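J.: What follows is a predicted protein model with its sequence.
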Amino acid sequence: MTDPVLLTREGAVARLTLNRPEAGNAIDPAMAKALREAAISCAEDPGIRCVVLRASGRVFCAGGDIGAFSSRLESLGALTRTLTADLHAAMAIFARMEKPLVTAVNGPAAGAGFSLALAGDLVLAGQSAVFAPAYGGIGLSPDGGASWLLPRLVGLRRAQEMLLLGLRLSAEQALAERMITRLCPDETLQAEADAMAARVAGGAVRAWGRTRALLLESFAATLPAQLEAEARAIAQSGNDAEAREGIAAFLAKRKPDFLACG
């Protein structure tokens, strides 16, 4: 049986590849479980400093596997509960792990694939990418964090319009809406994602981890609470080898070697 999610390494960069191209990389229970397991592996491996999420084939992710849904209509609630248990565990790990996540969206991203695409700290999309919530069209509500991510990216009113009307956005429109970081030619998407991941992996990854946590918590925090969280985080960073290396490199007018900090 072909692995539904491939995990490969190149140096400090891990690549997770959705690997059901014949099914548009639609998420069935096996893929959701594999994604959770891969997320854990990435989060727990200290040698991994950045993660790239990408897909094989011409579709990034078509969302939930409608074929699997149709065969279990009488127990669809239980099936979706099982699927989201693993999918949401993976999403939570991606959000809270120390290392940044880069997503490379190479084609249509619908339903849960829409959520996966937007989950990156840095989201690169090829020109053929299409972003479609798509849930309402099959009588389902959002999953994968779409209802949390989208309002933070585009605002509540626009998120309501996108989700309730099931709007489809081209890559150019997604860039204009600030849903993605960068638009790339299809033929260079993977190379640009790899280059961005390598750049991130060469940076101060523990400081990046604290930055990710601060941003994640900022919408629920008061200003005094956020200031206190920033004070704790920068004090922790100040005690790290990364800060010592960064300051020494700045004074010596050289590029810092954060990889040597472990």
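T.: Here it is on my side, so go on.
J.: Could you use CA atoms for every contact and neighbour count after this?
T.: Will do.
J.: what are the ranges of the strands in the stretch 51-200 of the chain?
T.: Ranges of strands within the stretch 51-200 of the chain are 101-105, 108-110, 122-126, 130-132, 169-170, 182-184, based on DSSP state E, counting those that start in this stretch.
J.: Could you say which of these is packed most deeply?
T.: Between these, strand 101-105 has the highest mean count of neighbours, a mean of 28, where neighbours are mean count of other Cα atoms under 10 Å.
J.: Looking at the strands of the stretch 51-200 of the chain, spot the one closest to Arg20.
T.: With respect to Arg20, and counting by Cα to Cα, the nearest of those is strand 108-110 at 13.8 Å.
J.: so what does the closest one touch, helix or strand wise?
T.: With contacts defined as 3 or more Cα pairs under 8 Å, 6 or more residues apart in numbering; DSSP states H and E, the packing partners of strand 108-110 are strand 130-132.
J.: Quick check: closest non-adjacent residue to Leu76.
T.: Phe69 (6.3 Å; Cα to Cα, 6 or more residues apart in numbering).
J.: now what about stretch 245-262, what contacts it?
T.: 202-204, 241-242 (Cα atoms under 8 Å, 6 or more residues apart in numbering).
J.: tell me the two of these that are most distant?
T.: Among those, Gly202 and Ala241 lie farthest apart (Cα to Cα), at 14.2 Å.
J.: Could you give me the buried positions within the helix or strand encompassing Arg212?
T.: For Arg212, the host element (DSSP states H and E) is helix 205-218. For helix 205-218, a neighbour-count test (16 or more other Cα atoms under 10 Å) marks 205-214 as buried.
J.: thinking again about what came up before, I'd like the strands of the stretch 51-200 of the chain written out as a markdown table, with distance to Val59 added.
T.: Output for those, formatted as a markdown table (distance: least, Cα to Cα, whole Å):
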| stretch | distance to Val59 |
| --- | --- |
| strand 101-105 | 8 |
| strand 108-110 | 5 |
| strand 122-126 | 11 |
| strand 130-132 | 9 |
| strand 169-170 | 14 |
| strand 182-184 | 16 |
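J.: Of all the ones you listed, which one comes closest to Arg58?
T.: strand 108-110 (7.9 Å).
J.: So what touches that closest one?
T.: By Cα under 8 Å, 6+ apart, strand 108-110 touches 58-63, 117, 128-134.
J.: Got another one to weigh against that:
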Amino acid sequence: MAYETISFSTRDGIATLMLNRPQVMNALNTRMRAEITEALNSIGEDVRCVVMTGAGAAFCSGQDLSDAAAAADIEGTLRREYEPMLQAVINCRAPVICAVNGAAAGAGANLALAADVVIAIESAYFSQAFTRIGLIPDAGGTWILPRLVGNARAMGMMLFAEKIPAAQAAEWGMIWQSVPEADFVDVVGARARQLATGTTGAYLKVRRAVRASGANDFATQLELEAQLQGEAGRSANFREGVAAFLQKRAPNFTGR
């Protein structure tokens, strides 16, 4: 499809998905949700890392409140449009870095936090602003946040709807890293290249194991670890990694 609300490009194994409605702080409308979903679901074996970011001064301000159709059927919009978009992030065939370049509010915050790794510019903030307009957090927020920061902090964010600066979000374990503006592009680029030249299959197995751990008891998690490790141990990348270690050289990992 022709993209109108995002830009999407691939280079050297890294796909960059940029939300591109800066005039409304990259607020999510029906078209943007469809385009994000389409772009992420279109990723092939050649892509080994995805960087999701925003154009302009914000990452994403959440739902476009001028969208009357979405406001008239919030439940239907969540089911038809948000759920596929978030599943596309969670199930992406490559690890996803969200480079939060500014405000991440409401559904925009939860879109960011659905990524595998979140790196935010120091001036960014995260806000669960839903209760300010009489709603509850959606877009996966009630599932994601308690697992990242615990119930007490998640409840405080959701009830008080206060802005959490990027540095505080990093201290809480909500995100991986808060980065000064001067270093932001370089840090994100270096991390993306690291993943794009690494063991993609192992990264995806790590994602699967970590996300399953919250619902598994210890014995079940051990079984899952053994299964996934067995698969990883039969991979070409494992053989290459061991050979590189023994030969004291840098490994040359390829694909999954």
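T.: On my side now, so go ahead. Remember, predicted model here, so these are calculated numbers, not experimental data.
J.: quick one: TM-score?
T.: Scored against TM-score structural alignment, normalised by the length of structure 2, the superposed chains reach a TM-score of 0.94; 255 aligned residues with a Cα RMSD of 1.7 Å.
J.: and which of the buried residues of helix 205-218 of structure 1 is nearest Met97 of structure 1?
T.: Gly209 (7.0 Å).
J.: Can you tell me how far the residue nearest to that closest one when sequence neighbours are not counted is from Gly139 of structure 1?
T.: Among residues not flanking Gly209 of structure 1 along the chain, Glu98 sits closest, at 3.9 Å (Cα to Cα, 6+ apart). Here Glu98 of structure 1 is placed at a distance of 36 Å from Gly139 of structure 1 (Cα to Cα, to the nearest Å).
J.: The two: which has the busier surroundings?
T.: Glu98 (24 against 7; other Cα atoms under 10 Å).
J.: Check the spacing between the more buried one and Phe219 of structure 1 real quick.
T.: Distance from Glu98 of structure 1 to Phe219 of structure 1, by Cα to Cα: 19 Å.
J.: try Arg81 of structure 1
T.: 27 Å.
J.: re the thing from before, next one: the residue nearest to Gly209 of structure 1 from Val5 of structure 1, what distance?
T.: Separation of Glu98 of structure 1 from Val5 of structure 1 (Cα to Cα): 21 Å.
J.: What's Ile180 of structure 1 aligned with over in structure 2?
T.: For Ile180 of structure 1, the aligned position in structure 2 is Ile175, judged by TM-score structural alignment.
J.: Report the contact partners of the closest residue to its match other than its chain neighbours.
T.: Leaving aside its sequence neighbours, Ile175 of structure 2 sits nearest to Val118 (Cα to Cα, 6+ apart; 5.1 Å). For Val118 of structure 2, the contact set (Cα under 8 Å, 6+ apart) comprises 97-100, 112, 175-177.
J.: Just send those residues back as CSV, with distance to Ile36 of structure 2 too.
T.: Shown next, in CSV, are the contacts of Val118 of structure 2 (distance: Cα to Cα, whole Å):
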residue, distance to Ile36 of structure 2
Ile97, 14
Cys98, 13
Ala99, 15
Val100, 16
Ala112, 12
Ile175, 21
Trp176, 23
Gln177, 24
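J.: which stretches of the stretch 51-200 of structure 2 form helices?
T.: Ranges of helices within the stretch 51-200 of structure 2 are 68-72, 74-77, 83-90, 107-113, 141-149, 151-160, 166-172, 181-196, 200-213, based on DSSP state H, counting those that start in this stretch.
J.: now those in CSV, with distance to Met52 of structure 2?
T.: Below are the helices of the stretch 51-200 of structure 2 laid out as CSV (distance: least, Cα to Cα, whole Å):
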stretch, distance to Met52 of structure 2
helix 68-72, 24
helix 74-77, 22
helix 83-90, 10
helix 107-113, 8
helix 141-149, 18
helix 151-160, 24
helix 166-172, 17
helix 181-196, 10
helix 200-213, 17
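J.: hey, which of these is tucked in deepest?
T.: helix 107-113 (a mean of 25).
J.: so it aligns onto which residues of structure 1?
T.: Residue span in structure 1 matched to helix 107-113 of structure 2, by TM-score structural alignment: 112-118.
J.: I figured Asp67 of structure 2 hits Leu28, correct?
T.: No - using Cα atoms under 8 Å, Asp67 of structure 2 is not in contact with Leu28; the gap is 9.3 Å.
J.: who has more neighbours, the two?
T.: Set side by side, Asp67 of structure 2 and Leu28 show more neighbours around Leu28, with 24 against 12, by other Cα under 10 Å.
J.: ok, that one touching Gly62?
T.: Yes - counting by Cα under 8 Å, Leu28 of structure 2 touches Gly62, with 5.7 Å between them.
J.: if I look at these two, which residues touch both of them?
T.: Gly108.
J.: Skip the chain neighbours and tell me the closest residue to Gly136 of structure 1.
T.: With Cα to Cα, 6+ apart as the criterion, Gly136 of structure 1 has its nearest non-adjacent residue at 6.5 Å, and that residue is Gly166.
J.: Residue in structure 2 paired with that neighbour?
T.: So Gly166 of structure 1 corresponds to Ala161, using TM-score structural alignment.
J.: Its match and Val118 of structure 2: what is the separation?
T.: In terms of Cα to Cα, Ala161 of structure 2 sits 20 Å off from Val118 of structure 2.
J.: Ok, Val100 of structure 2 next?
T.: Val100 of structure 2 is 7 Å from Val118 of structure 2, by Cα to Cα.
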